[in-house]
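> could you work out the structure for the sequence below:
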Amino acid sequence: MIKTNTKKICIVVSSLGVGGAERSSALLSEMLFDLDFDVHIVSVLDKIDYPYKGKLLNLGKLKAEDDSKMGRFKRLKIFKNYLKAHKFDYVIDNRTRIGLFKELIVSKWIYNAKNTIYCVRSYNTDMYIYPSKFFAKLLYGSAYKIVSVSKAIAEKLNNEFGFKNLEVIHNQVAIDAEELLVKKTIKDNYILFFGRLNDDIKNISLLLEAYSKSKLPHNSVKLKILGNGKDKMMLKQKSDTLGLSNHVEFLEFLVNPYPFVEAAFFTVLTSRFEGFPRALVESLSVGTPVISVDCKSGPNEIIVNEKNGLLVENHNIEALTNAMNRMLEDKNLYLQCKSNAQKSIEKFSKSTIGQQWKTILK
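Predicted coordinates:
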């Protein structure tokens, strides 16, 4: 397909698999491609689950063949030569950025600061911005833009580092109609968590404890936990310890979880921290209400309490339990949240978010 827009964009990702940040990167490639940009993607790891658009340079395949020091140097040189050969107008770096020496090489040797955009996708900003103010300014202060996915992240970066090149662009919500056509035979009445099973971040233990104390198990409302991760076995054991083995079902990660999301009574987010949680906007986009803890950051930029869901104090089992019970027992509240769900996230639509990206990719 010949592009009428001559601007060339390179999106650099850790991978295109499993997580919400990775899903957002894949969607960004599709959105910019559909806006007629010439899109290329460079993936550090050979993990490509989500659909994307554009040309892919999979450095992960080279990493699998040779991950020695010489192999790493060769990959960096291939990366540098790729950027040089294609003369990209902008490089959008979506990677988690860990390691000072490595990032000095990338930012000072491989990238050209004046056309580099660094994305920060978590309130745990140490994953993206080196915590030393001196080195953070050295690495990212002269970049064209630092794009954060929530207002809270931008405020934190401004307060801690005083960056002058900050922009806020939320994650877009874009579920293809075809993804919802893959209907599942789902007869259960259930609530749903979907995401990576990393309890240090997602705090699914809190969800299990609150669910066990709620009225849902006694009213035949199951809990489905959809996803994979390092803590899956631990969470299964915790579920058994709480006496929930007949009420909690663990499902494997799905690239397309949306039929399960659409059929859920409501979805739940209990994270210790986030960036801009896709699970909430994706749930609302298919008309399913949400309950979320008010963690940093994102939920309070998505949920209007008692309008499209319930927002509760974080790390508070009783508050989360009460919210679950309210959704079960207060039919008017539930129906109001359900009827407002889709309309409430129109500001995160592909067209709106796409226009914001077009503005900075002049």
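> when you work out contacts or count neighbours from here on, use the C-alpha atoms and nothing else.
Noted.
> which residues touch the residue nearest to residue 19 when sequence neighbours are not counted?
Residue nearest to residue 19 in three dimensions, not counting chain neighbours: residue 196, with 6.4 Å by Cα to Cα, 6 or more residues apart in numbering. The contact partners of residue 196, by Cα atoms under 8 Å, 6 or more residues apart in numbering, come to 18, 19, 202, 227, 228, 229.
> one more, for comparison:
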Amino acid sequence: MSKKRILFVRPSLGYGGADRVTVNLLNHFDSDKYEVELALMHSNGEMQSMLDRPIKIHDLKVGWLGFAVNPLMKLIRSNNYDVLYSTCGGMSIPMMIAAKRTNFRGLKVVSERNSLHRTYSSIVKKKSLLSFKKRYYKQADLVTVVSREIGSEVQEVLGVNESQIRVVNNPLIGDSFFSEMQEEASFPSIETGTFNILAIGRFVKQKDYGTMLKAFNALYTNNKNVRLNILGKGPLQKDIEDLVDILGITNVVSFLGFDSNPFKYLRIADAFILSSLHEGMPGVLVQAMAAGLPVISTDCPTGPNEIIDNNKNGILIPVSDISAAHLALESLLHNPEKSMEMGKKAALSIERYSINNGVDSYFKILD
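The predicted model follows:
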């Protein structure tokens, strides 16, 4: 039996959660059944070097989604692909336009990875994106979503038929995750008795670091042994660093930058916090839980409340609620036995995000 030829489509393999998921898909698919290639808007992302298979990469050399249509059309016309597979909501649009203009007859799979009710940079951008998605997602054969709630949004907001929607589980936890956790790591503050809190994420509005920092500041007021360590980078880093300075906590908040292996810090942290305004299915939260950490997350749309059973395997707090975040951190700090038990339960609750189960969920829908 001949292999199915799949073209995966993304903007890049940068430093985001969906980039890591795509790397895991490409590193672990069944090469006896599938032949896979990858098209990128620009081929210069931080995670591209993490590919450990000889995947053929097509660099479209474009800087805007709309400019990706023509090079994608050329690719589709010159290759006999069976499947076009986007792992990015935005990139799904030029892929579908290219498929339509080339009369592509194979399977078309688009992706929605974040809440459709999220905050957009402008009303014009929101209306434009949703308009394109309403038009083209209905023409796709399948729409993959990373949470049940996003699936509901795709039906209600975009008018996609339920029969087209497939919930997939991101492949996040495997042998490499646990081996990378064992690599040498240290936080700037390693004094005995220090309670190290970890946050991981891009410096963008979505992550709402302002709420996190103000909650941490309230915690630090009466608990001088706490430290906040942040892994990531992004366009708002200077604003976030300025807020840390304004709050007067520069000596207890550490910016660790981007690290291709953030997992080693999960091993040495005491707690993990996610303060997002919206998500899809936050991979860093799944990974923190897999590491056995007690976790705090906003009950944002979408994802966290599908993996956290509140006060059992983690703590859910309202979005942008400084007081709730402060009290949750205080609870973990002053109840070490409860925190340890919560972490144990967290580690046992995310089996569906193993590499094998996750990869299978993305590929079995093609058969």
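> next, the TM-score between them, please.
Laid over one another, the chains give 0.87 as their TM-score (TM-score structural alignment, normalised by the length of the first structure), with 347 aligned residues with a Cα RMSD of 2.7 Å.
> hang on, the earlier thing: adding neighbour count and secondary structure, write the contacts of residue 196 of the first structure out as CSV.
Conversion of these to CSV gives the following (neighbours: other Cα atoms under 10 Å; DSSP: H, G, I helix; E, B strand; the rest coil):
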residue, neighbour count, secondary structure
18, 20, coil
19, 17, coil
202, 19, helix
227, 21, coil
228, 20, coil
229, 14, coil
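> check the gap between the alignment partner in the second structure of the residue nearest to residue 19 of the first structure and residue 240 of the second structure for me.
Using TM-score structural alignment, the partner of residue 196 of the first structure in the second structure is residue 202. As judged by Cα to Cα, to the nearest Å, residue 202 of the second structure and residue 240 of the second structure stand 11 Å apart.
> what's the answer for residue 115 of the second structure, then?
Relative to residue 240 of the second structure, and taking Cα to Cα, residue 115 of the second structure is found at 24 Å.
> neighbours around residue 364 of the second structure, how many?
Applying other Cα atoms under 10 Å, we find 9 residues neighbouring residue 364 of the second structure.
> quick one: contacts for residue 23 of the first structure?
Residue 23 of the first structure makes contacts with 16, 17, 50, as judged by Cα under 8 Å, 6+ apart.
> hmm, I typed the wrong one, I wanted residue 279 of the first structure.
When contacts are counted by Cα under 8 Å, 6+ apart, residue 279 of the first structure touches 20, 194, 195, 269.
> quick one, strands of the stretch 251-367 of the second structure?
Remark: strands of the stretch 251-367 of the second structure, listed N- to C-terminal, are 253-257, 271-274, 295-298, 315-317; assignment by DSSP state E, counting those that start in this stretch.
> list the contacts of the third one.
To tie it back to what came earlier, the one meant is strand 295-298 of the second structure. Strand 295-298 of the second structure is contacted from outside by 271-277, 285, 288-289, 304, 313-320, 325, 328-329, 343, using Cα under 8 Å, 6+ apart.
> mind running it again at 7 Å?
271-276, 289, 304, 314-319 (Cα atoms under 7 Å, 6 or more residues apart in numbering).
> now the residue nearest to residue 19 of the first structure: which helix or strand?
Using DSSP states H and E, residue 196 of the first structure sits in no helix or strand.
> gap between it and residue 109 of the first structure?
Summarising the geometry, the distance separating residue 196 of the first structure from residue 109 of the first structure, computed by Cα to Cα, is 34 Å.
> follow-up on the earlier one: so between residue 115 and residue 240 of the second structure, which is more surrounded?
residue 115 (24 against 17).
> alignment lookup: the more buried one to the first structure.
Following TM-score structural alignment, the counterpart assigned to residue 115 of the second structure within the first structure is residue 123.
> again, but for residue 73 of the second structure
Checking TM-score structural alignment: residue 73 of the second structure goes with residue 80.
> for its match, which non-adjacent residue is spatially closest?
Nearest residue to residue 80 of the first structure, sequence neighbours excluded (Cα to Cα, 6+ apart): residue 110, at 5.2 Å.
> and for the one you found, the neighbour number?
The criterion is other Cα under 10 Å. On that basis, residue 110 of the first structure has 18 neighbouring residues.
> wait, doesn't it sit right on residue 81?
No - at 8.7 Å, residue 110 of the first structure and residue 81 do not qualify as touching, with contact defined as Cα atoms under 7 Å.
> ok, residue 267 of the first structure touching residue 192?
Yes - the pair residue 267 of the first structure and residue 192 qualifies as a contact (Cα under 7 Å) at a distance of 4.6 Å.
> ok so the match of residue 73 of the second structure is a helix residue?
Yes - judged by DSSP: H, G, I helix; E, B strand; the rest coil, residue 80 of the first structure forms part of a helix.
> fine by me, thanks again.
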